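Chemist: following is a predicted model, sequence given first.
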Amino acid sequence: MSGVRSDASNDTAVNAGQHVVILGGGPGGYEAALVARRLGAQVTVVERQGLGGAAVLTDVVPSKTLIATAEWLTIAEAAPELGIRDGGAGYDVDLSAVNTRVLALAAAQSADIRGRLEREGVEVVTGVGRLEGPSRVVVSTGAATGRVTLDADAVLLAVGATPRTLPTAVPDGERILTWTQLYQLDALPEKLIVVGSGVTGVEFAGAYHALGCDVVLVSSRDRVLPGEDEDAAQLLEGVFRGRGMEVMSRSRAAGAERTADGVTVTLADGRVIEGSHVLLAVGGVPATSGIGLEAAGVALTASGHVVVDKVSRTTARGVYAAGDCTGVLPLASVAAQQGRIAMAHLLGDAVDPLHLGNVAANVFTAPEIATVGYSESDLRAQGLRYITSTLPLARNPRAKMLGMRDGFVKLFAHPEAGVVLGGVVVAPRASELIFPITLAVAHRLTVDDVASAFTIYPSLSGSIAEGARVLHGQLRPRGA
């Protein structure tokens, strides 16, 4: 389990057959490993908890599986409108069974990734890795031997992030919880207080409310999802309130304490909220501390994130980084792409640097919020000229048939060239509907290109073509 150090710098491709050590087996790590093996490198992945990392074991896969379960209950809300009656029996959620399935699916996905890596000839070492210089990794395995030393021609850091906590709200895994601990619950909370109204907070708030919990969402800002499209965030907040969720805006949590039979959350203004459980969804902390990065010459930001360029290079010779530890965008898709780019650059393959403007993102609420390209706030902040169209989902014939009322399709385009600059879709399964807009943004298609493409009638995607036709009528001749 060792390689021979090369004198190649980050600006020179490492010859195939050299040794690449990857710290972290999440999307950034395992996707990088597959690319490196295909390009002929010897690859060792060091992972502490299981292949797939937090994305598969505690974050993306479990949370979206839970949300998919809750989605069925949200869909059922439209049943009476469609003429379907449940006979008054209602629905009962067995959270223990839900969480058993959630964890089983996560474990199965992790096993699938391990099997794929092993079939490709990737060596997997279980343990915690630490750099001893830019070309040596020492792994604490917990086995009788205690440690393994790996000499590397190049290292990829894909160590991810962990949930941020508050010194005045220490998680206990029972009543005060991070999102990684929710899956140990065997019964629905009577009243769940969610602290934090970013993506993680609103996703879990929406899911647990749909499952039947009384939910209080505590937001320190004037609206939920402060980083998302304003119209989309306001619509979702209205939907939450309409379904009976309590949303407390401009309310910063100062601390949380466990009581005899529940929790209390104290706000900065002195107000106190009582509940049965509290979920802390206040962001993540890069897992870069104590693994020898700065001593190896890897520069970190003030927040502890690894500094990287557009091809994933760090400031240390032969060391790359990908994923949440870089702070670029906390998305599994971005982590995977960073890892692929890093190995392609390292091993001399064709490289297309990371373009964040082409990244599609989704908030898995009901309805979902999907975005790609320039946001409206970006366009305004940069003083860019643009035209926009917004079509309410309720006008779409397919949406009417399905009982969908909440949502819209919004497009942005250049007023003269007609190039599609970005878009927002708020709808059930918006994560699927955003793809044609992503293609348009990535390939600089015009609104006329989108408008002239055939869509199925009736279909939700028809609103995308219709929005493009609306934009066509707003185009101005050059110089006008």
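Modeler: Arrived safely, thanks for sending. Numbers count the residues shown, from 1 in each chain.
Chemist: CA atoms for contacts and neighbours, from now on please.
Modeler: Fine.
Chemist: touching stretch 154-165 from outside, list them.
Modeler: Stretch 154-165 is contacted from outside by 19-26, 28-29, 54, 134-135, 171, 178-180, 280-288, 318-325, 339, 342, using CA atoms under 8 Å, 6 or more residues apart in numbering.
Chemist: filter these down to the ones in strands?
Modeler: 19-23, 178, 280, 284-286, 319-321 (DSSP state E).
Chemist: and the furthest pair within those residues?
Modeler: H19 and L280 (40.1 Å; CA to CA).
Chemist: so which of the two has more stuff around it?
Modeler: Neighbour tally, H19 and L280, criterion other CA atoms under 10 Å: the higher count belongs to H19, 27 against 24.
Chemist: take this one as well and set it beside the first:
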Amino acid sequence: MNKFDVCVIGGGPAGYAAAMRAIDFGKRVALVEKDLLGGAGIHQGALWSKTWWEISREARMINLHGNTLNLNSTEFSFEKVKSEVSQAVEQRVNLLTHHMENINLSLGDDLFEYIHGVAKVTGKNTIAITGNGKNQDIEADYIILATGSVPRKLPHLPIDEEIVFTSDGLSNLTKFPKSIVIVGAGVIGCEFATIFSNFGHTKVHLIDKGDRILPFEDEEVVKVIEKNLEQKGVLIHRNSKLIEMKVDEGEVVYILEYTDGNKESFRVEKGLISIGRVPQYDQLVDESIGVEFDNRGIIDDLTQTTVSNIYAVGDITADISLVNVGELEGRYAVERIFGKPEQPLIYKNISTIMFLDPEIAGVGMNEIQAKAAGLEYKIVSLNYETIPRATAMRNTEGFIKVLVTNDDEMNILGMRVVGEHASSAIQAVALLISQDKSIKELAELIHPHPSIIEGIQECGRILMGKPLFKPRVLRGSIRCQVWNGTGYQDLVG
């Protein structure tokens, strides 16, 4: 039986990161993947969908500024856009494959083996692999489970990946649909609503069971996104419950019931079900081994399962379903197995991006979370119109919002950036949060000019009482308050 130090099951972001980190320790590694190298993170998730989003943003700019550029009404080719997205996916897969296939050659050792097949953990140290017309059993001192997640499905929804899709099946589309209903107004649902509406060829319906989309985000963040979606013709069904969906003559018919009891029927060309993802672990581990599960995923304690030599990382644990978190957990698990982790596994400073219109970047707490934790805090919100780079880009829609502790130290609790370059603005703050540092650290730092991150510097100066722009003068552009547990008070006049 082929023997390894560690077997990683799942070749997505978490599994690939774990395998490569194990090589750093000089360990013999098997990486097993049953489907596509790179997993959903490349083929149906982050890279695939964000390439669609990037191209859709350019299409939106052309639609908005066509007159300025002397362009007539523009038709976008679905086939060409889809081909460009496929090329991006192929480019990334080729890079991973080339790197993987040449690991042993570069190391001058036989440390790594990639196995394409379906793996099942049959014993504490044994894995059975089937596929490619052959069966094999391997042995490993340690096993890392990284099989990711799949879209959540409900039995009463007619998902066929041809007319009614999940995000995994959208690659089956052959043209821009004339209309589409998206069930689920969370991050993924809103991202696809943004993508389809940006091209301008699809009437988008978005079903939201609450009174606003993105219910986990602060109200002023949501207002910007809702306004832009509706300006592009998106129909947001608020306070609505989907009580029936069926395919009729090749189209989707759905019925909604609103909180006031009224019902309404709609007909669209396609449907997208975006109601979250669930861990993928069916038939993965023999029950006799003792790995425990709950209704959210595999139970783990900082990546270690209830079996001492078996670890779980990424979406399968349902901690936080993000590529960067999966990679972090994969590397951490290996460091915990073969050494001592250089950094603790913490989640409070994880940076996130929502690819909407405009993009949203966040790190740490928002106000909803801070209030739920019973915290008092200071808040400063600065509109993009005060930032020179935003003016130069001719797009001043957006704001920077920073939460700090309600004391003289003013350690950073969290930040949200809504607008252009949002994702480039949060990393320094993420570092300060992990170190329990103050906003003062950034207030006196010399930032590049012109840049969006100058707005963070100004937020710090406002909180310290020495801003360039005085909040009392620009009340419509700057908000600076303290939440005392029961209400807001102006921090500066």
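Modeler: Yes, it's here. Quick caveat: nothing in here was measured; it's all calculated off a predicted structure.
Chemist: buried ones only from the ones in strands among the contacts of stretch 154-165 of the first structure, please, as a PyMOL command.
Modeler: Buried residues within these, by 16 or more other CA atoms under 10 Å, are selected in PyMOL with:
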select buried, resi 19+20+21+22+23+178+280+284+285+286+319+320+321
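Chemist: reformat the ones in strands among the contacts of stretch 154-165 of the first structure into CSV and put distance to D448 of the first structure next to each item.
Modeler: CSV is the format used below for those (distance: CA to CA, whole Å):
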residue, distance to D448 of the first structure
H19, 49
V20, 46
V21, 48
I22, 45
L23, 46
T178, 47
L280, 46
G284, 41
V285, 44
P286, 43
V319, 45
Y320, 41
A321, 40
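Chemist: how about the strands in the stretch 301-450 of the first structure?
Modeler: 319-321, 361-363, 368-373, 387-392, 408-413, 420-427 (DSSP state E, counting those that start in this stretch).
Chemist: which one of these has the most crowded surroundings?
Modeler: strand 319-321 (a mean of 31; mean count of other CA atoms under 10 Å).
Chemist: distance between that strand and the chain's centre?
Modeler: 21 Å (CA atoms, centre = their mean, to the nearest Å).
Chemist: now do stretch 187-206 of the first structure
Modeler: 16 Å.
Chemist: give me the most central residue, the second structure.
Modeler: L322 (5.1 Å; CA atoms, centre = their mean).
Chemist: and the aligned partner of that one in the first structure, how far from H472 of the first structure?
Modeler: Superposed on the first structure with TM-score structural alignment, L322 of the second structure falls opposite L331. From L331 of the first structure across to H472 of the first structure, the span is 33 Å (CA to CA, to the nearest Å).
Chemist: before we move on, what about V155 of the first structure?
Modeler: Taking CA to CA, one finds V155 of the first structure at 49 Å from H472 of the first structure.
Chemist: the two: which has the busier surroundings?
Modeler: V155 (26 against 20).
Chemist: just the element for that one, please.
Modeler: Following DSSP states H and E, one finds V155 of the first structure within strand 154-157.
Chemist: residues contacting P279 of the second structure?
Modeler: Neighbours of P279 of the second structure in contact, by CA under 8 Å, 6+ apart: 147-150, 296-297, 315-318.
Chemist: of the residues you listed, which is the nearest to V234 of the second structure?
Modeler: V150 (26.7 Å).
Chemist: one step back: ok, the match of L322 of the second structure - contacts?
Modeler: By CA under 8 Å, 6+ apart, the neighbours of L331 of the first structure are 323-324, 361.
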